[in-house]
Structure formats: structure tokens, C-alpha cells
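Student: dropping the sequence and predicted coords here.
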Amino acid sequence: MHMMIFGCGYSGSAIAEAFADPDARVAGTTRSPEKAALLEKAGVQSFVFDGETISDALRAEIATATHLVQSIAPGRSGDPLIRLLGSHLDATMPKLEWIGYLSTVGVYGDHKGAWVDETMSLHPVSARSVERVEAEEAWLSIGDKLGIPVAVLRLAGIYGPGRNAFCNIERGTARRLIKKNQVFNRIRVEDIAGATRFLADNRRGGIFNVTDDEPGPPQDVIAEAARLMSVEPPPEQPFETAELSPMARSFYGENKRVSNRRLRVEGFDFQYPDYRMSLKELWSSGRWRG
């Protein structure tokens, strides 16, 4: 197996680790030489990619890739990899057997707290979610054309070592915003990596929600982390009067409970199915700082 990860950031690096074994070659892209050096230290063959041009070295690398994960967010001009390679992906990556595209549960839009699954129609609210829908459709179309399974992984709010409520409390940035009946799903980064490996190993294509079992109020996560740390949680604040960036406020404009049943039916077992056990593991293991 030769795994190529475009966008080897927080989730991409966890995916690279999940594919690290003696029989696999793992390569990834990042936007800066400094981050590329860090990837190299982690055992990932790294390439600088700015989303605009593909170097000769990167082009040679992807020519032998058997598996592709695309985690770079699209922009107004669309998915950067499709823009550069889409029309001749089969010629550029002739050995390709499976594609994974990392998307977001934001494509569902607002459902007033109701449950949603992969069969639901999409009503994206933000421009970034509209772009994700377009990219999903483009990748699935490419898979159909080439006869390659394409798995679209719709991710909930990502957290894990180095990116979690403990870190926010320690930095003094944690907030308990109260909006009536608001819930969010979330997902540990290791479960994103595990789901990607599972779908790739089993050559599964289609759309999969990658999310925990327990959507809940965001303020409850902060309170649980504070309890484990034995500190006072930050005070509750009404959402309506809180000072928030437009992007932060937009997240609260979508309220839904996202089901992961399809992925479970396929046979995947989540390592961290709810935030309580996940936070407990992060705290007791001491890995919460990353």
C-alpha cells in the first residue's frame, strides 16, 4: 500500500500514523517547509504543496500511490486537487485503488436538533459548507468515472491530544455558552484515522458520518473537563449576548444530532464513542496536551 495524504495537518497526521506499518509507504503534503520537516521526523515522506502547483517530486510520488486521502478544504475556486488533476487523475495516479475525502457534517445544515443520517437531503448554510457539498459531488463523480471506490467521511467537531477542552481551560479561553436545546456532535481524531483505515482496507465507498454516539450541549463538555481537572468551570454565558466572531456564531446556527449508524453497520468500532470516556482517557493518560 502506498498512501498519499493531501493536507497532512491535525487529522491528516493521525491518518498517517494509522497507516504506518512495515508494508505501507505513507506520504503527505503540507504548506510550509517547517511543517514538512516535522512530518519527516514522524516518518512521513513530506512535500510542500500550496494548492496551486504540483512539483515534479510530488508528481513522481503520486504516480505510484494506491490510496489517496484529500483533506484540504475547497475554496471559491473549488477543490484544489480536482482543479489541478481531476480531468486526468487516472493518468497522473494510474495505480490508484481507493479515495477518501474528508468533509464535514456541516453539509446537512440546520435540522432544529433532529437526527440526521447519510440519506438526508443537504441544506448547507455557510459558504464553506456549500463548497464542501460541491467537492463531495465532484469526488464521487470521479470515482464513478474511474471505477474507484470513493469514501466521503463527514466529520463532526474534531478534538483530541493538543486540541480539547482541557487545553482551552488551561489557556483561559474556554467558555460555557448557553443556547437553549443546542447540541453538537464531536469526534476524536484517532477515530477519524481508524475509520479511514477501516474504509481503505475494506475498499468501501459511499458517504459515512464519522461522529460520536452522543450529541450534547457544548457547555457540558467544558464542565466535564473542569471536573476532571478539579477546577471551577468558567461561568455560564447567554449565547445571545456573548461576543463571538461571525464564524463562531455561525456554528451555533446549525443544530442537529448526527447518526453514525451506517459506519457501525459496516463493522467499524469507535475507540472513543462518547466525550466522557474520551476526556477521561485524555486526562488519565496525560496526553491531553499532545
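Tutor: Arrived safely, thanks for sending.
Student: from now on I want contacts and neighbour counts done on CA atoms only, so please keep to that.
Tutor: Fine.
Student: distance of the closest residue to Ser121 other than its chain neighbours relative to Ala193?
Tutor: Once flanking residues are discounted, Ser121 sits nearest to Tyr108: 7.2 Å by CA to CA, 6 or more residues apart in numbering. Distance of Tyr108 to Ala193, given as CA to CA, to the nearest Å: 22 Å.
Student: so these two - more neighbours on which side?
Tutor: For Tyr108 versus Ala193, the count of surrounding residues by other CA atoms under 10 Å is larger for Tyr108: 24 against 19.
Student: before we move on, the earlier item: let me see the contact set for the residue nearest to Ser121.
Tutor: If you count contacts by CA atoms under 8 Å, 6 or more residues apart in numbering, Tyr108 has them with 116, 120-124.
Student: for Ala226, same thing?
Tutor: Residues in contact with Ala226 (CA under 8 Å, 6+ apart) are 166, 169, 232-233.
Student: now Met93
Tutor: Contacts for Met93 (CA under 8 Å, 6+ apart) come out as 62-66.
Student: these into JSON lines, with extra columns for neighbour count and distance to Pro149?
Tutor: Shown next, in JSON lines, are those (neighbours: other CA atoms under 10 Å; distance: CA to CA, whole Å):
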{"residue": "Ile62", "neighbour count": "22", "distance to Pro149": "18"}
{"residue": "Ala63", "neighbour count": "16", "distance to Pro149": "18"}
{"residue": "Thr64", "neighbour count": "17", "distance to Pro149": "18"}
{"residue": "Ala65", "neighbour count": "23", "distance to Pro149": "15"}
{"residue": "Thr66", "neighbour count": "18", "distance to Pro149": "12"}
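Student: try it against this one:
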Amino acid sequence: MRTLLIAGLGDVARRALPELVRHWRVFAIAHHPAAAKAARQGGALPIMANLDCQESLRRIAGLADDVWITAPPPASGLRDNRTRKLLYALAKADRIPQRISYISTTGVYGNGDGAWLDECSALHAQTERARRRVDAETALRDFAGRHGCQLNILRAPGIYALERLPLTRLLQGTPLILPAEDSYSNHIHADDLARLCIASLQQQRGGIRVFNACDDEPLTITDWYVMLAEALALPIPPQLSRAEVRQQVSPALWSYMAESRRIRNVRLAELGVALRYPTAREFVAQLAANPAWQAVALAKAGKIR
């Protein structure tokens, strides 16, 4: 059985664990006891290490046939030193991973002014967090090219699930942009992203490949929030001009609302995964018809708030 190392045991990775342990002997980097417990509960073997501490990563050298990186970059700066430290540690052995899969972000494309973008579109990352992702992609490409391992980069957009819906803005009444001036956003259900990542790790194609890991239909940001509000019987926030919204929201939130792009996902067919939620509309329709789901979503939002 092949061995797999997971760097970053967050929500998407935990969703994937039941399937991963059927095909790999799975190791997971864990910084805290809670993460180690989650790894064991999912059938993985925890390795106590810290992606911010190079010395702690010595144990992973030569450990795995395949590596799945889901850990986010540091919270500041223009470099992803976490990914770079991980790759440095992996290179300190004769046995180099044969396959690497990395969850990046569609934010690396920057603002497309609503244009359609695909995997060959130029990268124009505008926020520091997106630039850190570009740095990680660059480091991974260099590593894969130098060592001849397969690299799949999955650029994910806004990730959602029943337990991770963006309801705080609705509960707070944060204004939305008028439809005529609104930005496009893209989405993927967390379960679908987990399945896409598993498929990318199972590929035996070789080389470096980028996939836009999003669903089939971009939505305007306002459409997305209005659909959620209607499904959950929440008040729909006021809709204002772009200029008015920019004055009323935080710079961090505006950086998200200001960028507009429509992402093509045609290349996903290569992974052979049929999305359970080809569009966010289909998820919201199920949410609207399921009172139990609504209760879970609202309870989770209440805790977050």
C-alpha cells in the first residue's frame, strides 16, 4: 500500500480521510493535540510537527510516496514559507514523493472584471494572501521540475458546505452590491473539493497540471447571498452602489467583493469526478426544502456570530 502525507488536516482533508485510508497508509502533520486526535479518529497516523518550524519537519523526509498539501500560507508577507519549509524537508531524502497535490485559490488570477478565465489565464494576484499562493505554486513547480514528481494544483474558489455557509454577513445586515454593478464569484462544495483532490492524487499522468476546482456556474455575490437568505428565511440586506458598499465594509471584505471573475472548469473532466453539486443553486434548493439542514446551518452561524 502506498503512503500519503497530509499537510493541513482541515475541513476538506477530514472529509476526504474515510476514502483516503482505503487506498493509502495515511500520515497527517498535526501541530496540536486536537489535530492529532482528529487524525487518529479518521484512521490516519499523526506526526507532531509545525510547518512554521523547520527542525520539527525532519521526520517527514522519505516518509511518503504521495503528499497532499492543504495547509494555508502564513497570515502575512508575500512568501509561503510553510510550503517552502515542507518542500525543503521532503528533499532531504533519497526517496522523493512521486505525486503532490496542492489546494491553491482562484484568487491568483486577480480581478478579471467579470471575464471568463481558465487555467491558461495569466496570474494577476492583487491581495497579499493571493500572492502568497502564487509563491507556493512557484515553489511547488520548481520542486516538481527538479525532482521529476507529478504535481497537481487545484485552484479552489469559495468553499461552502452546510456547516460553513457565509451567514454572518446576512445576520449582520452587511450591504450587498446592486446587481447591475455586482462582481462574479465562484464556488465549490467542500465534499466535491475533497473528491477532486482524491482523484488528483490517484492520477498517474506525470508532469505538472493545474485544475480550476470550481462548480459549473459563477454567480454574482448578491445572487449567492439572496439565495441563501431566501432559503433560510433571513432578511435580505440592502443593495447599494459599489461606491456606497466600499465605504461601509472593511478593507478585507472589500478586497473579496471588488474582484470579479468567471472561472471555467472544463479541465476537471480529466479527473473523472461527477460533482454532487454542479451548481450552488442545486445545494441551496436542497437547503430550502430541508428544515433539518436549515436548523444545522443557522445553529452553526449562531455559534460563529
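Tutor: Yep, it's here. The structure presented is a predicted model; accordingly, all values stated were derived computationally and were not measured.
Student: and the helices in the stretch 51-200 of structure 1?
Tutor: Remark: helices assigned in the stretch 51-200 of structure 1 by DSSP state H, counting those that start in this stretch are 56-62, 80-85, 89-92, 127-146, 165-171, 189-201.
Student: highest average neighbour count across the ones you listed?
Tutor: helix 189-201 (a mean of 21; mean count of other CA atoms under 10 Å).
Student: how big's the offset between that helix and structure 2?
Tutor: Superposing on structure 2 and averaging over aligned pairs (mean CA distance after the TM-score superposition for structure 1), helix 189-201 of structure 1 comes out at 1.0 Å.
Student: give me the helices and strands touching the helix or strand that that helix is followed by, please.
Tutor: Sequence-wise, the next helix or strand downstream of helix 189-201 of structure 1 (DSSP states H and E) is strand 206-210. In terms of contacts (3 or more CA pairs under 8 Å, 6 or more residues apart in numbering; DSSP states H and E), strand 206-210 of structure 1 is packed against strand 150-155, helix 189-201, helix 261-266.
Student: what about 10 Å?
Tutor: Counting contacts by 3 or more CA pairs under 10 Å, 6 or more residues apart in numbering; DSSP states H and E, strand 206-210 of structure 1 is packed against strand 98-104, helix 127-146, strand 150-155, strand 186-188, helix 189-201, helix 261-266.
Student: mind listing what's buried along it?
Tutor: 207-210 (16 or more other CA atoms under 10 Å).
Student: the residue of structure 2 most remote from its centre and Ile153 of structure 2, how far apart?
Tutor: Relative to the mean C-alpha coordinate of structure 2, counting by CA atoms, centre = their mean, the farthest residue is Asp94 (30.8 Å). Remark: distance between Asp94 of structure 2 and Ile153 of structure 2 (CA to CA) = 24 Å.
Student: how about Ala295 of structure 2?
Tutor: For Ala295 of structure 2 relative to Ile153 of structure 2 (CA to CA), the value is 35 Å.
Student: between those two, which is the more surrounded one?
Tutor: Ile153 (23 against 13).
Student: residues in contact with the residue nearest to Leu167 of structure 2 when sequence neighbours are not counted?
Tutor: Excluding the flanking residues, the one nearest Leu167 of structure 2 by CA to CA, 6+ apart is Ala301, at 6.0 Å. Listed by CA atoms under 10 Å, 6 or more residues apart in numbering, the contact set of Ala301 of structure 2 reads 163-168, 170-171, 295.
Student: cool, Asn81 of structure 2 as well?
Tutor: Counting by CA under 10 Å, 6+ apart, Asn81 of structure 2 touches 51-54, 73-74, 87, 132, 135-136, 139.
Student: and it, what's its match in structure 1?
Tutor: Superposed on structure 1 with TM-score structural alignment, Asn81 of structure 2 falls opposite Pro80.
Student: check Pro218 of structure 2 too.
Tutor: By TM-score structural alignment, Pro218 of structure 2 lines up with Pro215 in structure 1.
Student: correct me if wrong: its match contacts Asn181.
Tutor: No: contact criterion CA atoms under 10 Å: Pro215 of structure 1 and Asn181 do not qualify, at 11.2 Å.
Student: what do those two both touch?
Tutor: 113, 256.
Student: which of these two has more neighbours?
Tutor: A count of neighbours by other CA under 10 Å puts Pro215 above the other of Pro215 of structure 1 and Asn181, at 21 against 11.
Student: skipping its backbone neighbours, what lies nearest the more buried one in space?
Tutor: Nearest one to Pro215 of structure 1, counting by CA to CA, 6+ apart, is Asn185 at 4.3 Å.
Student: what is the neighbour count of that neighbour?
Tutor: Asn185 of structure 1 has 25 nearby residues by other CA under 10 Å.
Student: in structure 2, which of the contacts of Ala226 of structure 1 still touch?
Tutor: Of the contacts of Ala226 of structure 1, the ones still in contact in structure 2 (both residues aligned by TM-score structural alignment, their matches' CA atoms under 8 Å) are 232-233.
Student: switch the contacts of Ala226 of structure 1 over to TSV; also include distance to Phe6 of structure 1.
Tutor: Shown next, in TSV, are these (distance: CA to CA, whole Å):
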residue	distance to Phe6 of structure 1
Phe166	29
Ile169	32
Glu232	41
Pro233	38
